[in-house]
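Novice: Generate coordinates for the sequence data below:
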Amino acid sequence: MKYFVYILYSENYKKTYVGFTNNLERRLKEHNAGRSKYTKRYSPWRLVYSEEFQNEIEARLKEKYFKSAAGRRKIKKLLLNICPGSSAG
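Specialist: Below you'll find the predicted structure:
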């Protein structure tokens, strides 16, 4: 089974969210439908990054990296390229 690590961005609130799933399309719909406690406050969400992995362990490790200080810095750089003028936090 394939897994995906993804980064969502809320234009309205300048927020990011990092997660992992085995069904990226379904998960994005869930976030935008308000089925996630944190993300429902900041919708709508836009998918700005995803990466595919062959197993859950690799996906969880990458998710953990993106939630670290170094990973957050990388996300900021990524967002500056994708959404100029963003100050995501």
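
Novice: Could you use CA atoms for every contact and neighbour count after this?
Specialist: Noted.

Novice: From the chain's centroid, how far away is the lengthiest helix in the chain?
Specialist: Determined from DSSP state H, the single longest helix within the chain is helix 69-82. Distance of helix 69-82 from its chain centroid, counting by CA atoms, centre = their mean, to the nearest Å, is 11 Å.

Novice: Please give the structure of this sequence too, so both can be compared:
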Amino acid sequence: MDSFFIYIIQSQPTGRFYIGQTNNVYQRVVRHNQGGCTATRKQATWILCAVRAFNSRAEAMAEERALKAKKSSHFLRWYIQQFPPPASLFP
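Specialist: Predicted coordinates for the structure are as follows:
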């Protein structure tokens, strides 16, 4: 069974957060930084702030929707403290 992840990245130039879900966090962050995502293309460089694993894509998508619905940078900062990215994530 594959794992799916919620991730939060932050734009270095603007401080803006982006929330997404994927089954490969490393490749997804690289893609964001290479301009491969329309929503984040204009604000690279992105750094990974948080990662949380889920057993299914449905669970990850539900969490992604819940996080986006909060629209609170205060809550996102708390979430980032709870789920920091593991150092082993990047080669």
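
Novice: check contacts around residue 60 of structure 2.
Specialist: With contact taken as CA atoms under 8 Å, 6 or more residues apart in numbering, residue 60 of structure 2 is in contact with 4, 5, 6, 21, 53, 54.

Novice: rerun that using 10 Å as the cut-off
Specialist: 3-7, 20-23, 52-54, 66 (CA atoms under 10 Å, 6 or more residues apart in numbering).

Novice: Go through the residues you listed and say which is closest to residue 42 of structure 2.
Specialist: residue 20 (16.7 Å; CA to CA).

Novice: what about the helices in structure 1?
Specialist: With DSSP H as the definition, structure 1 shows helices at residue ranges 24-32, 56-66, 69-82.

Novice: Throw these into JSON lines and include distance to residue 44 of structure 1, thanks.
Specialist: Shown next, in JSON lines, are those (distance: least, CA to CA, whole Å):
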{"stretch": "helix 24-32", "distance to residue 44 of structure 1": "6"}
{"stretch": "helix 56-66", "distance to residue 44 of structure 1": "21"}
{"stretch": "helix 69-82", "distance to residue 44 of structure 1": "17"}
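
Novice: Fine by me, we can end here.
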